[in-house]
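S.K.: no sequence on this one, just coordinates:
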């Protein structure tokens, strides 16, 4: 067996120069491990992941279909919910098929360009989902604190502009991810200890300086999550202040119930996401298979649970779902 020595400093500079030149060098394919340490049992883990993916597909398609076909649901709350469902469909479909292929069919190899595309979709649409949750918090604030002006403030034109802003923010902030990664040189390992092409998991494989990639990734995460959580917190702080001024316990309960489903969705999205983010950078004592499993569930659990949460807690959605499936009964 012939051992290939690590490149010297001069050869590394030559490789980097070629990589950054107009000629470039062929980039390697990557190999996705799946769930490190659980290779013998990961086909069993794939079963609940498949169920989550199926629930996400059926639930979000149902939500979009119901809102699209029912004019009475063309209101801000439901239009934002349709945006959330569409984003969840893209997010899960860009992740789950390859994850399941790795776990079930041992299809570990993924092309360099395909890996970058998957990574971009995952992070861009996660950013978009966070932005839609902020928009939904704004809608709840206007509905409770300014109910008489709700339709005036959040008219269809404003909702369209919000949707475009959320889309553009995700595209503009995350487009540099694959661009910066293409400047890196992968001259050693190309095995990704993950179930999908996560940004930091790919960056760690580079043998050239990745300081800019690490710094930009951290800045985007703090900017998106930090500002969005702050905006949601301010919105619900104002909502709580307004609700506490409402006389009568029944009126307060009704006001809180209108926010219940949104609060559940916020917790399901942000809590595991923040935990995964902190574990990836600071949780060195957390077993790697635990981190990978949580990071995978983070992309599948919210899209699967969101339609169920809104279907159970939102009467209008629940009634339409029952009507679609011809189920009669008291609501």
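M.R.: Perfect, I can see it now. Because the structure is a prediction, the values reported are computed rather than measured. Numbering: from 1, shown residues only.

S.K.: contacts and neighbour counts: CA atoms only from here.
M.R.: Fine.

S.K.: Next up, the contacts around the residue positioned nearest the centre of the chain.
M.R.: Of all residues in the chain, the one closest to the mean position by Cα atoms, centre = their mean is residue 126, 2.8 Å from it. Contacts for residue 126 (Cα atoms under 8 Å, 6 or more residues apart in numbering) come out as residue 91.

S.K.: now do the one 5 residues further on
M.R.: Taking Cα under 8 Å, 6+ apart as the definition of contact, the neighbours of residue 131 are 166, 228.

S.K.: surely residue 238 meets residue 143?
M.R.: No: at 11.9 Å, residue 238 does not count as touching residue 143 under the criterion of Cα atoms under 8 Å.

S.K.: Next one: the residue nearest to the centre of the chain from residue 164, what distance?
M.R.: 15 Å (Cα to Cα, to the nearest Å).

S.K.: With neighbour numbers in mind, choose between residue 238 and residue 143.
M.R.: Neighbour count, other Cα atoms under 10 Å: between residue 238 and residue 143, residue 143 has more, with 21 against 14.

S.K.: Pull out the buried residues from the helix or strand harbouring that one.
M.R.: According to DSSP states H and E, residue 143 maps onto helix 112-145. For helix 112-145, a neighbour-count test (16 or more other Cα atoms under 10 Å) marks 112, 115-116, 118-145 as buried.

S.K.: gap between residue 285 and residue 196?
M.R.: 22 Å.

S.K.: more neighbours, those two?
M.R.: residue 196 (29 against 7).

S.K.: which residues does the nearest residue to residue 313 once chain neighbours are set aside contact?
M.R.: Nearest residue to residue 313 in three dimensions, chain neighbours excluded: residue 261, at 5.9 Å (Cα to Cα, 6 or more residues apart in numbering). By Cα under 8 Å, 6+ apart, the contact list for residue 261 reads 309, 310, 313, 314.

S.K.: what helices or strands is the helix or strand where residue 162 lies leaning on?
M.R.: Using DSSP H and E, residue 162 sits within helix 156-174. In terms of contacts (3 or more Cα pairs under 8 Å, 6 or more residues apart in numbering; DSSP states H and E), helix 156-174 is packed against helix 76-93, helix 112-145.

S.K.: if you set the cut-off to 10 Å instead, what comes out?
M.R.: Under the contact definition 3 or more Cα pairs under 10 Å, 6 or more residues apart in numbering; DSSP states H and E, helix 156-174 sits against helix 76-93, helix 112-145, helix 211-244.

S.K.: any idea of the angle the last one forms with helix 112-145?
M.R.: Between helix 211-244 and helix 112-145, the angle formed by their directions is 20 degrees, by axes from the mean of the first three to the mean of the last three Cα atoms, to 10 degrees.

S.K.: before we go on, here's another structure to hold up against the first:
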């Protein structure tokens, strides 16, 4: 018997024996069963090595960035405050997904309660929304710093930073919250087996024994409202930044500015390309093998959070200097 068929048969048997019959008062399953990466069940142990490494590097990099920025008064400036918020969001985003995926790979722990599944879905999509918003806000911060340096101090105040963060959090909750309400309203589900490694919105919606057009349409609306809107403003900001950079008289100044901005562009393009692919492939990617779609969906939650501390943090001269200063002070005090 093929491993994929074995997993489905095992899931059905587990659901029947462990979970019992569905109560009449509930329209949804008590539990969902996460398959992992369908088609690559035999390789789960090997794939888990890379997932574990990515997650460890994500945690180490972002925690280090938070410690360095919080311990360095000279870094308590708007750009570095945004970096610390981004690092916090990256920790939360990857933690919403990676530990459960590793439990599936290592311990075959595939069960997740209905409410826990919706909670995971809410946090993953909310933190993804906040991530997108922070990339836009950081691009705006760089635009003001480079194109309007005389107005930077009066524009990027702590009050504005606080308001922007609140707006991003409210936007995420307001847009993602209705997805959960719409799922709760489904009268029944065809199965409780999710052919994914985490509770992704459309992966759950497709299980419903009902018309899913409203859910699918609203999911697309949310995805393009957040991702396309933020990406458009990021591209506009960086086009203005590059126009200002290429007008600089010094070739060395132009090169330094380009070397700073180019990695940022690579990072946010990686995030947006993988995110848009993940959203669209559920609806229009019937010819794409499921394991390719799911691996890339997982990577969009792991790779950008792992690379952000390096690209936005350690490539910044002030961060590097403060990192070695904090490291030397800690090392000297521990002796």
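M.R.: That came in fine, so what should we check first? Keep in mind that what you see is a predicted model, and the values were worked out from it rather than measured.

S.K.: Need the TM-score between these chains.
M.R.: TM-score for the superposed pair, counting by TM-score structural alignment, normalised by the length of the first structure: 0.88. Supporting figures: 307 aligned residues with a Cα RMSD of 1.7 Å.

S.K.: in the second structure, what residues pair with the helix holding residue 162 of the first structure?
M.R.: The aligned range for helix 156-174 of the first structure in the second structure is 158-176, by TM-score structural alignment.

S.K.: tell me how far that stretch is from the chain's mean position?
M.R.: 17 Å (Cα atoms, centre = their mean, to the nearest Å).

S.K.: so how far is residue 276 of the second structure from the equivalent of residue 192 of the first structure over in the second structure?
M.R.: Matched by TM-score structural alignment, residue 192 of the first structure corresponds to residue 194 in the second structure. Residue 194 of the second structure sits 20 Å away from residue 276 of the second structure, going by Cα to Cα.

S.K.: So which of the two has more stuff around it?
M.R.: Neighbours were counted for residue 194 of the second structure and for residue 276 using other Cα under 10 Å; residue 194 has more, 22 against 17.

S.K.: got a list of what the closest residue to that one other than its chain neighbours touches?
M.R.: In this structure, residue 194 of the second structure finds its nearest non-sequential neighbour in residue 34, 4.9 Å apart by Cα to Cα, 6+ apart. Contact analysis of residue 34 of the second structure by Cα atoms under 10 Å, 6 or more residues apart in numbering lists 7, 11, 100-101, 104, 108-112, 117, 192-199.

S.K.: Which of these are buried? Put it as a ChimeraX command.
M.R.: Selection of the buried residues among the contacts of residue 34 of the second structure in ChimeraX, burial being defined by 16+ other Cα under 10 Å:
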select :7,11,100,101,104,109,110,111,112,117,192,193,194,195,196,197,198,199
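
S.K.: Please narrow the contacts of residue 34 of the second structure to those residing in strands.
M.R.: Here DSSP state E is the test, and the contacts of residue 34 of the second structure give 111, 112, 193, 194 as lying in strands.

S.K.: What residue in the first structure is paired with the second one?
M.R.: For residue 112 of the second structure, the equivalent position in the first structure is taken to be residue 110, counting by TM-score structural alignment.

S.K.: pretty sure its match contacts residue 34?
M.R.: No: assessed by Cα atoms under 10 Å, residue 110 of the first structure is found out of contact with residue 34, at 12.0 Å.

S.K.: what touches both of these two?
M.R.: 98, 102, 196.

S.K.: Same list (those) but as TSV, adding distance to residue 59 of the first structure.
M.R.: Below are these laid out as TSV (distance: Cα to Cα, whole Å):
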residue	distance to residue 59 of the first structure
98	21
102	25
196	23
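
S.K.: Looking at these, which are in helices?
M.R.: Within those, residues falling in helices by DSSP state H are 98, 102.

S.K.: Just list the residues touching residue 99 of the first structure, thanks.
M.R.: 32-35, 46, 49-50, 105-108, 194-197, 296 are the contacts of residue 99 of the first structure under Cα under 10 Å, 6+ apart.

S.K.: By how much does the helix holding residue 162 of the first structure deviate from the second structure on average?
M.R.: Once fitted to the second structure, helix 156-174 of the first structure is off its aligned match by 0.9 Å on average (mean Cα distance after the TM-score superposition for the first structure).

S.K.: List the buried residues of that helix.
M.R.: 159, 162, 163, 166, 167, 169, 170, 171, 173, 174.

S.K.: can you tell me which two in these are farthest apart?
M.R.: The span of the buried residues of helix 156-174 of the first structure, defined through Cα to Cα, is set by 159 and 174 at 22.8 Å.

S.K.: how much space between the match of residue 192 of the first structure and residue 77 of the second structure?
M.R.: 44 Å.

S.K.: same deal with residue 58 of the second structure?
M.R.: 23 Å.

S.K.: more neighbours, the two?
M.R.: When residue 58 of the second structure and residue 77 are compared for neighbours, residue 58 comes out ahead with 26 against 15, by other Cα under 10 Å.

S.K.: That one maps to what in the first structure?
M.R.: Residue 58 of the second structure maps onto residue 56 in the first structure, by TM-score structural alignment.

S.K.: for residue 261 of the second structure, same thing?
M.R.: In the first structure, residue 261 of the second structure lands on residue 259 (TM-score structural alignment).

S.K.: Quick check: chain neighbours aside, which residue is closest to residue 143 of the first structure?
M.R.: Per Cα to Cα, 6+ apart, closest to residue 143 of the first structure is residue 150, 5.6 Å.

S.K.: quick one, what contacts that neighbour?
M.R.: With Cα under 10 Å, 6+ apart, residue 150 of the first structure has these contacts: 76, 139, 140, 141, 142, 143, 144.

S.K.: next one: residue 324 of the first structure
M.R.: Applying Cα under 10 Å, 6+ apart, the residues near residue 324 of the first structure are 62, 65, 66, 318.

S.K.: what kind of secondary structure is the first one in?
M.R.: Taking DSSP: H, G, I helix; E, B strand; the rest coil as the rule, one finds residue 62 of the first structure in the helix state.

S.K.: So residue 228 of the first structure versus residue 221 of the first structure, what's the distance?
M.R.: On the measure of Cα to Cα, residue 228 of the first structure and residue 221 of the first structure end up 11 Å apart.

S.K.: so what sits against both of those two?
M.R.: Contacts common to residue 228 of the first structure and residue 221, judged by Cα under 10 Å, 6+ apart, are residue 127.
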